[in-house]
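Trainee: Following is a predicted model, sequence given first.
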Amino acid sequence: MMKLPTAITLCEVGLRDGLQNEATILNTQSKITLTKEMIAAGLTVIELGSFMNPKAVPQMADTDALFFHFSEVKNVELRALVANKKGVERAVNCGCRKIKLNVSASLGHNLANINMTPEESIARFAESVELAEKSGIEVSGSISMPFGSPWEGSISLDAIQSIIDAYLKVGVREISLSDASGMAVPNQVYTMCKHLQERYSDVKWWLHFHNTRGMAMANILAGMQAGITHFDSSLGGLGGCPFVPGAAGNVASEDVIHMLDEMNISTGIDLVQIISSAKKLQDWVGHETDSYVLKAGRSKDLIK
């Protein structure tokens, strides 16, 4: 018999990982509207944006304004991606209470982007973690491409564990495995997640899948079977990594919620409201997105 959790938690990453790759730059009020709708729908973890250089990522230039606007929101974890200490300073100044750091498990990818090994990158995170914790900000970390990389192909478990150990050394105990290359397959996801949970039992694990080759839903199912209960998803399936050849978007939030609803696995999220928000976002970015539910609707709506 398939062993699955009775409930899972979703982090909505559309406002950050989704919009950062869009040619259309949404205005702040539109982002505020979507965030309010997502909170009303029951989402309790939302990635509002990132504290990156606005010249490099203009889609995220208003992240500070979003955190100022939602500074009084309770019982919802609003988080942001941060690259360095300067980003943490911005997080402190606008009232952000949760940040996420990122490093690639692919040596080639990390060297090409910032000319450092993954371990050297994380060592640089120590000052960011220190400032964040001193300011009362929680810190999580993510590892890109642990399931495979266009640079090296497969990534060794030893390489992944050395990054996890480096995160733990600077005090980060919430870690996301991010399939930015879209190369993960279900048996690999299951085996790795079972092993890492046993080896690092005090770590809170998240999984983040891109649907580049149509594997994201199967990989989420494999993750759940392995005991993972925290996953990222994106409204409409927006997103993709600009540095990875052929990379498509994230798995669509409405597709994941629909699957879980049909499996009687609780998310606490109103699918009808999420579909409405995803359709609105699709209209705003001006193109169709890789979402099955937006095209086909809910299964139960077809039953006479």
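Mentor: Good, I have the coordinates.
Trainee: use CA for all of it now, contacts and neighbours both
Mentor: Fine.
Trainee: which residue ends up closest to the midpoint of the protein in space?
Mentor: Asp232 (4.3 Å; C-alpha atoms, centre = their mean).
Trainee: so what does the longest helix anywhere in the chain touch, helix or strand wise?
Mentor: With secondary structure taken from DSSP state H, the chain has its longest helix at helix 118-134. Applying 3 or more C-alpha pairs under 8 Å, 6 or more residues apart in numbering; DSSP states H and E, one finds that helix 118-134 contacts helix 85-94, strand 98-104, strand 138-144, helix 157-169.
Trainee: So which elements touch the last one?
Mentor: The contact analysis (3+ C-alpha pairs under 8 Å, 6+ apart) places helix 157-169 against helix 118-134.
Trainee: May I see the buried residues of the helix it packs on?
Mentor: Neighbour counts over helix 118-134 (16 or more other C-alpha atoms under 10 Å) mark 118-119, 121-122, 125-126, 128-130, 132 as buried.
Trainee: okay if I get these as a markdown table plus distance to Thr44?
Mentor: Putting the buried residues of helix 118-134 into a markdown table (distance: C-alpha to C-alpha, whole Å) gives the following:
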| residue | distance to Thr44 |
| --- | --- |
| Pro118 | 31 |
| Glu119 | 32 |
| Ser121 | 30 |
| Ile122 | 28 |
| Phe125 | 27 |
| Ala126 | 28 |
| Ser128 | 25 |
| Val129 | 23 |
| Glu130 | 26 |
| Ala132 | 21 |
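Trainee: Alongside the first one, take a look at this:
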Amino acid sequence: MTRLPDRVFITEVGLRDGLQIEKRILSTHEKLALARALIDAGHTSLEVTSFVSPTRVPQLADAAELLAALGRTPGMELKALIPNIRGAERAIAAEADVLVFVLSATDTHGAHNLNRSTDESLAELHEIVRTAYAAGVRVDISLSVAFGCPFEGNVPVEKVIGLADRIQQLGISRVSFCDTTGMATPRQVQTLAEALKHKLPEIDPAFHFHNTRGLGLVGVMVALQQGIRRFESSVGGMGGCPFAPQAAGNVCTEDMVHMLHEMDIETGLSLTRLIEAARLAEKLVERTLDGQVMKAGPRLHLHSQDGCK
């Protein structure tokens, strides 16, 4: 069997990617309670919000207020998604620790999600990098539809590698390769991970899967076998892109952590407290979430024989 990593690092994206498509808009106080529950579970990297137009994503209109309420904590990384230079300036002013610039791998998705082509976004990224670095703030990249576009179909791995190379030339090493609508197959995951390892070894990749077609944890497993050590996931399995059809269903954080712990892979997270956070999230959004471990409990969660026949 392929040797798996001894430790993986998880960025929780439920507060941003999860809440951005929920019908119920949470108050800043409710988001703060969920954030603290996730921090209590051991998370040290949270993508907490995005600085996008509040008319397009009203669920995250309180981005600055939430960051101010959380404050800066040593050892804690609070990330904010940004689509453009205006978003970058707002996020820097709100004292986000990391800016996550969202970039579409296809022009059609970029037009729907960002109102611009891939090249137009890359051109603006130059200015964002200068502005962020002058403020001492790191820039990461979230590369959308890296495994397939709901409008254009398959995205060739050569195109994804080419975009990652252009990103690297700007001095950015952390890139999240996102399966925005759950189109990734095990073979695609293996091919991209191998290409990154051999062609762009300086890139520090994270893989971000959606479980739209039931292959989210399969993607995680294949990525692990290729040595990928950073992943993004969402509490309770919430989330999805509001500007792409049928995008619902991030990989569920507590389900992934349960799988990893059963393979003796360390995460630094408490599964018990993650389940508590998922139940809180379910209560706050007022609907049943997709996570399985929050319903069934861990594998060795035993039951009383009373009432069994």
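Mentor: Looks like it came in fine. Predicted model, so just to flag it, every value in this text is computed and none were measured.
Trainee: follow-up on the earlier one: helix, strand or coil for the residue nearest to the centre of structure 1?
Mentor: Secondary structure, DSSP: H, G, I helix; E, B strand; the rest coil: Asp232 of structure 1 is strand.
Trainee: What of Pro242 of structure 1?
Mentor: coil.
Trainee: Kindly provide the distance from Ile172 of structure 2 to Glu202 of structure 2.
Mentor: 10 Å (C-alpha to C-alpha, to the nearest Å).
Trainee: which of those two has more neighbours?
Mentor: Set side by side, Ile172 of structure 2 and Glu202 show more neighbours around Ile172, with 19 against 14, by other C-alpha atoms under 10 Å.
Trainee: follow-up on the earlier one: tabulate the helices and strands packed on helix 118-134 of structure 1 (a markdown table), appending mean neighbour count and distance to Leu294 of structure 1.
Mentor: Shown next, in a markdown table, are these (neighbours: other C-alpha atoms under 10 Å; distance: least, C-alpha to C-alpha, whole Å):
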| stretch | mean neighbour count | distance to Leu294 of structure 1 |
| --- | --- | --- |
| helix 85-94 | 18 | 34 |
| strand 98-104 | 23 | 30 |
| strand 138-144 | 23 | 28 |
| helix 157-169 | 18 | 36 |
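Trainee: For Val189 of structure 1, find the nearest of these.
Mentor: helix 157-169 (12.1 Å; C-alpha to C-alpha).
Trainee: how close does the closest one sit to structure 2?
Mentor: With mean C-alpha distance after the TM-score superposition for structure 1, helix 157-169 of structure 1 departs from structure 2 by a mean of 2.0 Å once superposed.
Trainee: mean shift between the next helix or strand after that helix and structure 2?
Mentor: Next helix or strand after helix 157-169 of structure 1 toward the C-terminus (DSSP states H and E): strand 174-179. After superposition onto structure 2, strand 174-179 of structure 1 sits on average 0.4 Å from its aligned residues (mean C-alpha distance after the TM-score superposition for structure 1).
Trainee: and the helix or strand following strand 174-179 of structure 1 with helix 157-169, angle?
Mentor: Per DSSP H and E, the first helix or strand lying C-terminal to strand 174-179 of structure 1 is helix 186-199. Between the axes of helix 186-199 of structure 1 and helix 157-169, defined by axes from the mean of the first three to the mean of the last three C-alpha atoms, to 10 degrees, the angle is 40 degrees.
Trainee: what's the span of stretch 61-74 of structure 2, first residue to last?
Mentor: Stretch 61-74 of structure 2 end-to-end distance (C-alpha to C-alpha) = 26 Å.
Trainee: Pull out the buried positions in it.
Mentor: 61-64, 66-67.
Trainee: rewinding a little: Serialize the helices and strands packed on helix 118-134 of structure 1 to TSV and add fields for distance to Ala23 of structure 1.
Mentor: Output for these, formatted as TSV (distance: least, C-alpha to C-alpha, whole Å):
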stretch	distance to Ala23 of structure 1
helix 85-94	23
strand 98-104	23
strand 138-144	23
helix 157-169	33
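Trainee: For the stretch 201-304 of structure 1, which segments count as strands?
Mentor: 204-209, 230-233 (DSSP state E, counting those that start in this stretch).
Trainee: can you tell me what part of structure 2 stretch 198-215 of structure 1 aligns to?
Mentor: Counting by TM-score structural alignment, stretch 198-215 of structure 1 lines up with residues 198-215 of structure 2.
Trainee: From start to finish, how long is the matching stretch in a straight line?
Mentor: Per C-alpha to C-alpha, the first residue of stretch 198-215 of structure 2 is 25 Å away from its last.
Trainee: what comes up buried for that stretch?
Mentor: For stretch 198-215 of structure 2, using 16+ other C-alpha under 10 Å, the buried residues are 200, 203-212, 215.
Trainee: related to what we said a few turns ago, which one of the buried residues of helix 118-134 of structure 1 sits closest to Asn187 of structure 1?
Mentor: Relative to Asn187 of structure 1, and with distances defined as C-alpha to C-alpha, the nearest of those is Pro118, at 25.5 Å.
Trainee: Now render the strands of the stretch 201-304 of structure 1 as a markdown table, adding distance to Gly223 of structure 1.
Mentor: Shown next, in a markdown table, are these (distance: least, C-alpha to C-alpha, whole Å):
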| stretch | distance to Gly223 of structure 1 |
| --- | --- |
| strand 204-209 | 8 |
| strand 230-233 | 9 |
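Trainee: So for Thr24 of structure 1, which of those sits nearest?
Mentor: The nearest among those, by C-alpha to C-alpha, is strand 230-233 at 20.2 Å.
Trainee: Quick one: list the elements packing against the closest one.
Mentor: Using 3+ C-alpha pairs under 8 Å, 6+ apart, strand 230-233 of structure 1 is in contact with strand 9-12, strand 204-209.
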